[in-house]
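> below is the sequence, then the predicted model.
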Amino acid sequence: MNDRDFDPVLDELSTWAGDAGPLDPAARHRVRNRLLSTMEVRRRPLWERPGPRIAVSGLATAAIAATVLVAVRDDGGTDQGTATAKPTATADTRQPAMRPVSARTVLAGAAAYERKHSQAPATPPRGDQFIYTKEIIKETNQKTGETKTHVDEIWRSVDDSQRSWIMEIGKGWWSDPPKKDESSWPPQDWATLEKLPTDPEKLILSLVPKSGPNDKNDSLAGITDQEWSVVHSDLAGLLKLVPVMPEGLRPAAYEALSRVPGVRTVPDQKDAKGRTGVAITYKDPTLPKGVTSFGGYFIFDPKTYEFLGFKDDRTSGDGAKKKTYIQLSYLDSWAITDKVKQRP
């Protein structure tokens, strides 16, 4: 691999300010895709790939250097809880083990649930509006057992023409629109979302990087591990960061996710409300051992396959000062607003 392949990434790193706000989740997985495209010798070279939008961050250099791709949700102000100790499991309190179920079954069920219970808004968001989300995160320090609850409120510009307000673990900052030669994934813009295929196979193929103008990407058979990693990251970003979609797109994304090699189920996972569900996660063969892929765990009801929330890891510091957290989160509400920081 030629050192020049790193030049675009290094140039961007050199311009990052040390006192800037941290990476938001969308920026994290876009940075990851940029690194994947420059660090790996691929079956076919990247061509015509939408340019990732790179957020400025004082934590970015460390995050990228370690390829830390934990999915920390966009966070708001915090309401601190009290430290609680985990109860010891006993024969009386232990939940009965779930029967084994495949990722394809869970995600097909999730798609069916979405088709039955969700619908597109009567009036789609305009480009000059904002998507407001309110999320709840319960974060537990794995060493001390201390749990804090964060209430997160975010306003994202629909067409990326205006500044968005992003918060993460109690720290908020303005996210500027992408530059002229940059684009953003996942899109919030309705017209862009409507162009995404609602057929799961076509949706996957639309996310595979092209090698040239005549590359039709017409088969799943030739997709490499590296390309599957990018596809998974894009699908996870779409499902995690876009609360409102055109009809049929979210079910298609679930079904597409089920076809990614390495996606598997993990039974008996607790969500932020204490409910026991079955989780979907991804073992990325392109990442170093111990590094978590973007997306964490998607937790579903084991009977209805209703989506319950996320489970993610977060680390801070290093060496003796390194701390590890488990985050359980869910979307409390969302709305379309005319102004940033306008509550519905």
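Right, received. Where do you want to start?
> from here on, contacts and neighbour counts on C-alpha atoms
Fine.
> which parts of the protein are strands?
Along the chain, the segments classed as strands by DSSP state E run 78-79, 130-141, 147-157, 164-168, 171-175, 263-270, 276-282, 297-300, 307-316, 323-337.
> go through the ones you listed and name the closest to Asp218.
strand 263-270 (21.9 Å; C-alpha to C-alpha).
> for Gln95, what are its contacts?
By C-alpha atoms under 8 Å, 6 or more residues apart in numbering, Gln95 lies in contact with Asp268.
> against Ala103, how distant is it?
21 Å (C-alpha to C-alpha, to the nearest Å).
> buried deepest among the strands of the chain, which one?
Highest mean neighbour count among the strands of the chain (mean count of other C-alpha atoms under 10 Å): strand 297-300, with a mean of 27.
> that strand - contacts with which helices or strands?
strand 276-282, strand 307-316 (3 or more C-alpha pairs under 8 Å, 6 or more residues apart in numbering; DSSP states H and E).
> identify the residues contacting the shortest one?
Pointing back at strand 276-282 there. 103, 262-271, 293, 295-302, 308.
> what's the answer for stretch 99-112, then?
Under C-alpha under 8 Å, 6+ apart, the answer for stretch 99-112 is 250-252, 254-255, 257-259, 263-265, 267, 280, 300, 302, 304-307.
> let's see 7 Å
With contacts defined as C-alpha atoms under 7 Å, 6 or more residues apart in numbering, stretch 99-112 is touched by 251, 254-255, 258, 263-265, 280, 305-307.
> out of the strands of the chain, which gets nearest to Thr192?
strand 147-157 (13.6 Å).
> how about the helices in the stretch 151-300 of the chain?
190-195, 200-207, 225-241, 249-258 (DSSP state H, counting those that start in this stretch).
> let's bring in a second one:
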Amino acid sequence: MRDIDELRELRDFDTGAPPLDDGTRRRARARLLTAINGPAVRVRAQRPVLRIALSGALAAAVAVGVLVAVQDDGTRTHRTANPPATSAPAMRNMSAQMVLKGAAAYAREHERTVSPRDDQFIYTKEIIKETDQKTGVTKSHVDENWRSVDGSKRSWTMEIGHGWWSPPLKANETVWPPQDWSTLRKLPTDPEKLILVLADEHSSRTKSLDDLTDEDWWSIHFSLAGLLKLVPVMPEGLRPAAYEALGMVPGVKLVPNQKDAKGRTGVAITYDDPTLPKGSVGFGGYFIFDPVTYEFLGFRDVRTSGDGAAMKTYTQLSYLDSWAIVDRVKERP
């Protein structure tokens, strides 16, 4: 009976620590299920992984922010993250989930509802500022893109000042994130349903969020980050749902005091990938938000070019300057 009494005392013991948030609980449950249901050594599932759809020298120069095609080689890359900024007292009561829920509410209130025709193009103008981490030299780029609404026409794509024609998809060819409006419109605008749709791409056993493992969550984060980074204009309700779904991913965290491309100080959301070495960050970088209104301010990421001693590393800040629906490729609003 003594053991039972001790367990009861332990159950009633108050450490003074705050209760676990939903994300931490999901991660703990996911790891427990993985330990119960699988071997001690985890083998990465052979799920199609995003890779940049470029070729030649341009592919070596571009690291993020372009249309990505689904591949089956199972490879992935990572880079070392910069140390997070020191936590400010005003930020200590904030959480990634609070910021992303606020961002979803802001997006719902301010999003412009559009219904483009299949024969039209979505025009976007993005500003990118890159700083060489070694020399401190900063260069700015203006990228203008024209994306075919239904994907049946070739599109014009730019990345850090370089442009190229993106041909229509071939039969049975798919990309993530989807670029055609009809496919985007089919994605759920309920965050939990959106997560389960993304999970079902590589797991037929998923019934609820509690069934997801660390590996599943990594893949879901990868898909959500790609959707939010690479599709600047979405059907009504999809972006808010993606923000809320991102906040449900275990390992998503808040980093305060981050500057955007305009020099404004915001709070950033990034992801601690449990499948990578500590101190590394995977695809997605930092999403920067206004700390009061939760308006999305832009992205912060890292890009590398070259190899070996000639490799250069850049801090990349970017934001969407404007967008419009136009009738022809290369037509400006």
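Structure's in. What do you need? Please read all numbers here as calculations on a predicted model, not as lab measurements.
> got a TM-score for the pair?
Superposed pair, TM-score by TM-score structural alignment, normalised by the length of structure 2: 0.75. Supporting alignment: 279 aligned residues with a C-alpha RMSD of 3.0 Å.
> just to revisit the earlier point, JSON lines please, covering the helices and strands packed on strand 297-300 of structure 1 and showing distance to Lys195 of structure 1.
Shown next, in JSON lines, are those (distance: least, C-alpha to C-alpha, whole Å):
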{"stretch": "strand 276-282", "distance to Lys195 of structure 1": "26"}
{"stretch": "strand 307-316", "distance to Lys195 of structure 1": "25"}
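> Lys138 of structure 1 is nearest to which of those?
strand 307-316 (9.7 Å).
> quick one: that closest one to structure 2 mean distance?
Once fitted to structure 2, strand 307-316 of structure 1 is off its aligned match by 0.6 Å on average (mean C-alpha distance after the TM-score superposition for structure 1).
> just tell me the aligned range of that strand in structure 2.
The alignment of strand 307-316 of structure 1 onto structure 2 (TM-score structural alignment) covers residues 296-305.
> run the chain-centre distance for the matching stretch.
11 Å (C-alpha atoms, centre = their mean, to the nearest Å).
> which residues touch that stretch?
60-61, 63, 103, 260, 285-290, 311-319.
> same thing but at 6 Å, please
61, 63, 285-289, 311-319 (C-alpha atoms under 6 Å, 6 or more residues apart in numbering).
> of the residues you listed, closest to Tyr123 of structure 2?
Using C-alpha to C-alpha, the contacts of stretch 296-305 of structure 2 come closest to Tyr123 of structure 2 at Tyr319, 14.4 Å.
> trace Arg126 of structure 1 over to structure 2, please.
Match for Arg126 of structure 1 (TM-score structural alignment): Arg117.
> can you get me a residue count around that match?
Neighbours of Arg117 of structure 2 under the rule other C-alpha atoms under 10 Å: 14.
> can you tell me how far it is from Lys229 of structure 2?
Taking C-alpha to C-alpha, one finds Arg117 of structure 2 at 23 Å from Lys229 of structure 2.
> ok, now Pro191 of structure 2?
Taken as C-alpha to C-alpha, the span from Pro191 of structure 2 to Lys229 of structure 2 is 17 Å.
> kindly report the same for Val114 of structure 2.
Where Lys229 of structure 2 is concerned, Val114 of structure 2 sits at a distance of 19 Å (C-alpha to C-alpha).
> out of the helices of the stretch 151-300 of structure 1, which is the most enclosed?
Scoring the helices of the stretch 151-300 of structure 1 by mean count of other C-alpha under 10 Å, the most buried comes out as helix 249-258, with a mean of 25.
> which part of structure 2 matches it?
On structure 2, the counterpart of helix 249-258 of structure 1 by TM-score structural alignment is residues 238-247.
> the matching stretch vs structure 1, mean deviation?
Per aligned residue, stretch 238-247 of structure 2 averages 0.7 Å (mean C-alpha distance after the TM-score superposition for structure 1).
> centre of the chain to that stretch, how far?
Per C-alpha atoms, centre = their mean, the centroid offset for stretch 238-247 of structure 2 relative to its chain is 10 Å.
> ok, now stretch 304-324 of structure 1?
Using C-alpha atoms, centre = their mean, the offset of stretch 304-324 of structure 1 from its chain centre is 13 Å.
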